[in-house]
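*Asks:* coordinates for the following, if possible.
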Amino acid sequence: MTAQFTGWRKSTRSDDGNCVEVASAGDGTVGVRDSKNSAGPVLAFEPAAWSAFTGSVRAGTFNR
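*Replies:* Model prediction:
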């Protein structure tokens, strides 16, 4: 069964529509899609993987 994502949102820092959107499904899966192509493919992440990723972002792991 494919997850049904609801509540798509994008960062308040997005500019000119060049960003990604995220949403969640009832089972906790997080979906990520291109904001310019809302009918296109969605990447799906398990809750633990998404939490690890966002934690790393907050910690500055990906800062240049």
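
*Asks:* alpha carbons only for contacts and neighbour counts from here, please
*Replies:* Will do.

*Asks:* the strands in the protein, which residues?
*Replies:* Read by DSSP state E, the chain holds these strands, from start to end of the chain: 6-10, 20-24, 30-34, 43-45.

*Asks:* and of those, who's closest to Asn63?
*Replies:* strand 20-24 (18.2 Å; Cα to Cα).

*Asks:* related to what we said a few turns ago, so which of the strands of the chain is the most packed in?
*Replies:* Neighbour counts (mean count of other Cα atoms under 10 Å) averaged over each of these peak at strand 30-34, with a mean of 21.

*Asks:* now the angle from that strand to strand 20-24?
*Replies:* When axes from the mean of the first three to the mean of the last three Cα atoms, to 10 degrees is applied, the directions of strand 30-34 and strand 20-24 differ by 160 degrees.

*Asks:* please give me the structure for this one as well, since I'd like to look at both together:
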Amino acid sequence: MTKQAGEPQWRTSSYTERQDCVELAALDADSIGIRDSKNPAGPRLSVTRADLRDLVSRVKAGQLDRC
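*Replies:* Next comes the predicted model:
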């Protein structure tokens, strides 16, 4: 598949060793796209940069861990 002009540049974490992970892409100045690398044509989420920062902070702090 050839990348189309204007198509988001999807990337994974540098810590990823496998291909089954979450990918992120800048969609515009304030929006980040999130998708599953195993299903790149599947559903995608779009969140603001601020919401993504908040989510990552909460994950790192353990606030979303299940008991």
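
*Asks:* figure out which of the strands of the first structure is closest to Phe62 of the first structure.
*Replies:* Comparing the strands of the first structure by their distance to Phe62 of the first structure (Cα to Cα), the top pick is strand 20-24, with 16.9 Å.

*Asks:* which residues of the second structure does that closest one align to?
*Replies:* The counterpart of strand 20-24 of the first structure in the second structure, counting by TM-score structural alignment, spans residues 22-26.

*Asks:* quick one: that stretch to the first structure mean distance?
*Replies:* Superposed on the first structure, stretch 22-26 of the second structure shows a mean distance to its aligned partners of 0.6 Å (mean Cα distance after the TM-score superposition for the first structure).

*Asks:* what about that stretch, distance to the chain center?
*Replies:* Mean-position distance between stretch 22-26 of the second structure and its chain equals 3 Å (Cα atoms, centre = their mean, to the nearest Å).

*Asks:* and the nearest residue to Arg44 of the second structure once chain neighbours are set aside, what does it touch?
*Replies:* Counting by Cα to Cα, 6 or more residues apart in numbering, the nearest residue to Arg44 of the second structure once its immediate chain neighbours are dropped is Arg35, at 4.8 Å. Contacts of Arg35 of the second structure were listed using Cα atoms under 8 Å, 6 or more residues apart in numbering, and they are Val22, Glu23, Leu24, Gly42, Pro43, Arg44, Leu45.

*Asks:* got it, and Asp34 of the first structure?
*Replies:* Contacts for Asp34 of the first structure were tallied using Cα under 8 Å, 6+ apart; they are Cys19, Val20, Glu21, Gly40, Val42.
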